[in-house]
Every structure is written in C-alpha cells, then in structure tokens.
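Novice: Using only what follows, build the 3D model:
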Amino acid sequence: MDTQLADWIKDTPEGQTAEAILRKCVHCGFCTATCPTYQILGDELDSPRGRIYLIKQVLEGKQVTRKTQQHLDRCLTCRNCETTCPSGVKYGQLIDIGRKVVDEKVDRPAGEQFKRNALKTLMTTPALFNTGMAMGKAVRGILPASIKAKVPASRYNPGFASNTHSRKVILLKGCVQPAMVPSIDNATSVILNALQIESLVVSESGCCGAVKFHLNDHDGGKAQMKANIDAWYPLLASGQAEALVMNASGCGVTVREYHHHFEHDPAYAAKAKLVSDKTMDIGEFLLKQQTESISALSNTVKAAMVQQRIPQRIAFHPPCTLQHGQQLKGVVEGLLVKLGFELTPVAESHLCCGSAGTYSVLQPELSSQLKQRKLNNLMAGKPQAIASSNIGCLTHLEGSANVDVRHWVEWVAQALSS
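Specialist: Prediction:
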C-alpha cells in the first residue's frame, strides 16, 4: 500500500511504525472473512481492511470525523486478522496508533468519555475495585441480572501455595483478577507447587497496563508497564526467577509486547525485551516440564474425574489473546488432552466471545451478539463445563452460561487438592 504520511507524524516513532505496517497491506481482503464485527455488521469500514484505510487517511492528514472514531471503537482488537493475514500486517499495533491520533483530533461526547475514564480508574485502582467487587459478591443474589453477570459466582478456592522451592517463577499481581476470581492465582500456585516450583508475586508490580493503554491513555499504561519491568527485571536478570508465568492471556499478550512499547526507550529497551522473552502462558510453561511430571498430574486429574469431583467433557474457548495475540492456538488444548480431559468440538473457535477487555461495557450490543454466538457453539457438543484461559472471557461467558465456566487451572488444582 502506497503511503504519504503527513509531516506531523511521518518522522515520529509512531509514524515510522505505522508506515511500515501500512506498506505491508496488499488489500487482499482475507481479513474480512475472519473479522467478527464485519460478519455482524457487513460494513467494509467495520473490517480490518476498512479500518486500515481509515487510519491511513488520518495519518495522511485527511479529515477526521466522529464516524472514523466509531468505526475504530467497534474493533475488538481480537487480532484474528493477524492470524489470517498472508502479509504479516501487525494490525494490533496499527489500531493502537490510529485510535490515539483520532482521539486527539475528535472530542468524544461527555457521557462516553466519563464512562471510559471511570473504567480506566476503577479497574486499575485495587482499593476501589476490590471494595466494589467485595460488595457485589456480598449481595450477588439480589443484584439486577445485568450487574450480576459481571460478578463471578463463588467457587472452590484452594488457597495460595507458599512452599519454598529452589525453582521459582513470577506470577502477575494484576488488577481485577485477584478480586474477581482469586482461585485462579491460587490454583496456579498449587499446580506449580506440585511440580516443586515456587510462585512469587512481587508487591511492587501491578496492572499489566493493557486497560489504560487500550483506552488511549498510552502514558498511563506505559507508566504501569515500567513499574512492572522495574519490579521483575532484577529477579529475571539474576536468574532468581526462571520465567514470568501468565494465567490471564490478555495480560500475557501485553507483557509479551513490552519490548515493542519500549524499543525506542534507551533506559527500558533491553529490560523490556528480557521481560517479554521470559513471559510464558501457564499452559505453554507446563508443556515444557518433564514428561513424568505431566504424567503424574494427569493421573491425579483422571482419578478426580472418576470420582466425579471435576468434569471430564469440557468445551475449551481459546481467548483471542491466546490464539491470535500470542499465537498459541492448540497449545492449551494439547495440554488438556494430556491431562485427561475430553474436549468437545467447537465450531468457529477462532472467533471472539465479545469480552475484549472493556469492550463488553463500551459496545454492549455487539458484545452480546458475539457472546450468544460463542455460547451456542460451545454448548453444541453438550459439554459438562466450559473452560478458558482469560479472566475477561470467563466472567463474560459465565454470566449467561448454563454450565460451570472456569479457568482450566482451577479444575487441575481442585484435583490436586482433593
């Protein structure tokens, strides 16, 4: 694609990145076949190719309108198009640049801006979010259905395994997951402990930065990323921790791309690259462990299935951030089969469930349609339960599913604990 970027952007790091991405696009349209919003709306401007044209026009100095902003807002950033694209277009990086520029040029309605600011503040301020979630759980039974769906039901919680081992990994401290479903982090620590690996949570770390960054507060998001790098780097660089293990794929893809966000920062480029290089999804990490360790886990899991303490037939929903962002499609599925789970067939497993971070709040109609489509496909194989790898997907689906929805680590830890 030929480009003629405007003088105000072309020589900046963002402009150079955007130009390189735009020039890779050959307008083939393969991306439209796998774009969730295009499948629903049928509008070229609500497809990756259409949005690329819009961003190109903006960066070339053409008029920017509220409609441009709306078309970019409707993108889930699921990055299905990146998996589909034969030219290797890094669409996710491009839309981050495009949205930021458009928001600088187009004022949002006051109500919409208030909602975005409220989400950004609430979700990344633990004192506020933890208090609100605790109150919601206390009165969950009487909440309106729309709010109740955002408050996860109580579930088995094994407690954090704090045993000391010579092998150590870092777990993300995070923002919303510890308050919404604390059993996910605890379950992860129980599984790692069974493999004689200690889980470390560094108190100086926090939110991965994705919420603020994807709501166009790039400075705020990058400040959180820097705090994490400062907290984790000494342990990773010294070898005290062998990896940064992620059990939320949305956070995982963000941390794996820290190197991109700081590639032009001389103080953080090398540190960010090491952190990104040491980041692994929990499923990916477990598959790299010794065969006998996984066999032992499998035996315990299968025994729990026989005793009907955990489900055997499950439908697995691979989050977009896992299969498209981190390009780990099939990795967790392969591990689950090794552990003894029977995976039911799921049509359109490549499509987004509609959660997409804050998308379900900011674009509720499109999100709801995608959720129902996803649930129909997940339940078609008549599973006993639904599993996933990301807190956003889990809570989004759980609110409307008629079977248990869990992170798969919760069931493995339950088998180990029982």
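
Novice: from here on, contacts and neighbour counts on C-alpha atoms
Specialist: OK.

Novice: ok, longest helix in this protein?
Specialist: helix 218-238 (DSSP state H).

Novice: what's next to it, contact-wise?
Specialist: Applying CA atoms under 8 Å, 6 or more residues apart in numbering, the external contacts of helix 218-238 come out as 170, 202, 204-213, 241-243, 255, 258, 261, 268, 271-272, 274-275, 278.

Novice: Which positions in that helix come out as buried?
Specialist: Within helix 218-238, the residues that count as buried by 16 or more other CA atoms under 10 Å are 218, 220-222, 224-233, 235-236.

Novice: ok, now stretch 399-418?
Specialist: Neighbour count says stretch 399-418 has 399, 401, 404-417 buried, by 16+ other CA under 10 Å.

Novice: likewise stretch 275-292?
Specialist: Here stretch 275-292 shows 275-287 as buried, counting by 16+ other CA under 10 Å.

Novice: Here is the second sequence; please produce its structure so I can put it next to the first one:
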Amino acid sequence: MQTTFSPAQLADPEIAHSEGIIRKCVHCGFCTATCPTYVTLGNELDSPRGRIYLIKEMLENDRPADEKTVKHIDRCLSCLACMTTCPSGVNYMHLVDHARTHIERTYRRPLVDRMIRKVLAMTLPYPARFRASLTLARIARPLAPLFAAVKPLKPLAAMLKLAPAAVPPRSPVNEPGVHPASSPRRGRVAILRGCAQSVLDPKINEATVRLLGRLGVEVVVPKGEGCCGALVHHMGQEDDALGFARRNVDVWSREIAAGGLDAIIVTTSGCGTTIKDYGHMLRLDPAYAEKAALVSSLAKDVTEYLSGLDLPLPVNATDLVVAYHSACSMQHGQKITMAPKVLLAQAGFTVRDVPEGHLCCGSAGTYNILQPEIAATLRDRKVRNIERIAPQAIATGNIGCMTQIGSATAIPILHTVELLDWAFGGEKPASLAGTEPRQQAALVAAE
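Specialist: Okay, here's the model as predicted:
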C-alpha cells in the first residue's frame, strides 16, 4: 500500500514502524474471510483491510481520531486471525495498538463510555479491587435489564451478567513464595499470578503448580508482580500498559539474577501474547529494552513449556471426549496450535477440533463488555459449533474464553492444565464430577 508520510513524521519511530506495516498490505482481502467482525457485519470498514485504510488516513494526515474511525477500530477484537491469514506478513497487532494509543490521546469519548473504561482500567488489573467490584456486581445484578434497555449503558449490563454467582476464596498459590518440586528437581520457573484470573479461577494456577511440582519443576511466585498490562494496552492506555510491563520486567529480572529461570510460565494466553511482546513495547526505552527482550524470550504458555518435558505415562483413566477451543491469543497471537491438543491426547483424552475454530468467541479482554452485542453473536456461534461435536468437556487456555463460552453452555469448560493435572496424578476437577470416562459410560449403558 502506497504511503505519503513526510520525513518529519517518519522521524517518529512509532510512525515509522506503522508506515512499514501499512506498506506491506497489498489489498488482497484474504483477511476478510477470517475476520470475525467482517464475517458477522459484512462491512468493509469492519475488516482488517478497511481498518488499515482508516488508520493510514488518520496517521498520514496527522489528525485527531474521528467518530467513524473510533467506531470501527473499537469493533476490532484484536483476535489476530488476520495475521495468521495474511500472505504478506502485515503486523496488524502493532498497527492497531498504535491506532488505539492515538485514539486515546486525541479523541474525547462520550461521558458514559469514558466512565466505563475508567472503571475497567481501575478495577480489572488489581485483584483486590476486582474482587470487591464483583461483590458489588452481584448486588446490582437485578439492574442489568434496565441498563440493557439504554444503549450507552449496555456495557454495564454485560458487566453484571458476566459476574460469577460466587467468587472463589483467595488462594495460597497467589502468595509470593517458592513451591518446591516434589520429585528430583529438573527445572525452575516463575509463574504469572496475573489479575482477573487469580480472582475468577485460582484453581488454574493451583493445578499448574501441582503438576509442575510432580514433574520436578520448582515454581516461584515473585513478590511485586502483577497485571501484564494487556487490559489497558488494548484500550489504548499506553502509559499505564508500559508501567505494568516495566514493573514485571523488574520483578522477573531480579528473579533471573537471584536464582535463574528456565521460563516464565503464563496460564492465560492473552497475557502470554502481551508478555512475549514486551521486547517490542519497551524497545525504545534504553533502561528496559534489553531486560524486556530477555523476559519476552523466557515467557512460555504452560502447554508450550510442558511440551518440552519428558512426561510420564498418565496415572488416571481420562477417556473423556474433549473439545479443544484454541483461544485467539494462543493460535493467532502466540502461534501455538498443536501442543495443547497433543498433550491432551497423550494424557488419554479424545480430542476434537471445534468447527470454525479460527473465529473468536467474542471475549477478547474487555470486548464482551464494551461491545456486548457483537460479542454475544460470536459467543453463540462458537457454542453452536462446540455443541455440534458433542463433547463431554471443553478445554481452553484463556480465562476470558472460559467465562464467555461458559456463560452460554452447560458443558463443563476447564483450562487445559486442569485436565493435564488430573491425568498425571492430580484430583479430578470438581466441574467434571458428573462425567464418566467414555469406556465406563458405554459399559454402564450396555448393562
């Protein structure tokens, strides 16, 4: 795509980087076939190609964002399916991140929209605040229908509907400390506690620590680590996102210097995509560029790390039919596609792919709150595709997907590592209490 940025504009390294991305786009339109919003809405401006045109025009003319541009950029899920499809290697992720930062700095949103985004940014990245907000959400849940009837307040209704009926108690696994290996040590890793997941489902990291411990891996929970910054990063709040990134880089750098780390384990794929991008995000900061690049190189999804270990034979019979939902941040962001399925099969599960698996479920961080109607359409499409293959359970690697899909189906949905922990010697997850291995169920039916 031809560009006309001036030399003065290209002196800005962010503009220069975006200009290089734009120039790689050849208008082929392959991205439209896999873009969830284009597939759903059929609007060229709700496709990656259309958004690239909008971003180019906005940046090239060095003008503030307008309502039209904001509407279509806001509708982007950042699922990155377009990057998987693109034959030209267009890094749409970095381009749309730059556009969102420009929007945040130059566009004044309507009051209600500003307030909702402020609430999200002030609560979700902070576990104590998020826990308190979920208590308030349960109290306010009866107001959801009233909010849903007023267009500007629909995000509030979505927020209330997504709040769980009960919040799990705080878990010791999220306290700073060291979880020693319970068999001869063969590795040492740090684990991301994170923010929302540590409140919504601490069982995920509990299962990870148990499983790694049995496999001989010492797990460190460093003091001071927190939100990866993804939530505010995708809302264009770049200063806050970089603040979170720098804090985590400092924490993990100290741990690397003190005892060494084989990996930084991430159990939320959306966080993994962002942490693996710290090297890019902080590339212009001379005090952090090198440290951030090292952290990014050590960041691994838990299934990515497990794939590099010699696993024993499974301990428990787990012949359940499992639908594997590959989160967008896993398959498109981190390009991890086979490892989770191979591990599940190795553990004894019958793994089935979900039809239209490349399409987003509609969670996408805060998207199911800020764009509830599109998110609900995508969720229902995802659930229909999952239920078509009649699984006994659903496995995925992202808490947002678990919350989104779980809100519309009765099929148990678990993190992949919870199933692996069970297979390799852990307890059966409570959510699977009513399920039976396929062979056992067949014998019972025959009798």
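
Novice: picking that back up, just checking, which of the buried residues of stretch 275-292 of the first structure belong to helices?
Specialist: Using DSSP H, those in helices are 275-277, 282-287.

Novice: And those residues, which is closest to V89 of the first structure?
Specialist: S276 (20.5 Å; CA to CA).

Novice: Now the closest one. Nearest residue, chain neighbours left out?
Specialist: R256 (4.2 Å; CA to CA, 6 or more residues apart in numbering).

Novice: Surely that neighbour is in contact with F262?
Specialist: No: R256 of the first structure lies out of contact with F262 (CA atoms under 8 Å); the separation is 11.8 Å.

Novice: who has more neighbours, these two?
Specialist: R256 (22 against 19; other CA atoms under 10 Å).

Novice: can you give me how far stretch 403-418 of the second structure is from the chain middle?
Specialist: Remark: stretch 403-418 of the second structure is offset 15 Å from the chain centroid, using CA atoms, centre = their mean, to the nearest Å.

Novice: oh, I was asking about stretch 199-213 of the first structure
Specialist: Relative to its chain's centre, stretch 199-213 of the first structure lies at 14 Å (CA atoms, centre = their mean).

Novice: now what about that stretch, what contacts it?
Specialist: With CA under 8 Å, 6+ apart as the test, stretch 199-213 of the first structure has contacts from 120, 123-124, 161-162, 168-175, 189, 192-193, 218-225, 227-228, 231-232, 250-251, 254-255, 357-358.

Novice: residue boundaries of the strands in the second structure?
Specialist: 177-179, 187-191, 217-221, 263-266, 299-301, 321-324, 350-353, 393-396, 413-415 (DSSP state E).

Novice: nearest to K335 of the second structure, of those strands?
Specialist: Nearest to K335 of the second structure, of all the strands of the second structure, is strand 299-301, at 10.9 Å by CA to CA.

Novice: Could you tell me where that closest one falls in the first structure?
Specialist: The alignment of strand 299-301 of the second structure onto the first structure (TM-score structural alignment) spans residues 279-281.

Novice: Now the matching stretch on the second structure. Mean distance?
Specialist: Taken against the second structure, stretch 279-281 of the first structure registers an average deviation of 0.8 Å after superposition, with mean CA distance after the TM-score superposition for the first structure.

Novice: measure stretch 362-374 of the second structure end to end?
Specialist: 7 Å (CA to CA, to the nearest Å).

Novice: contacts for that stretch?
Specialist: In contact with stretch 362-374 of the second structure (CA under 8 Å, 6+ apart) are residues 37, 40, 75, 77-79, 154-156, 158-159, 231, 270, 375-379, 400-401, 404.
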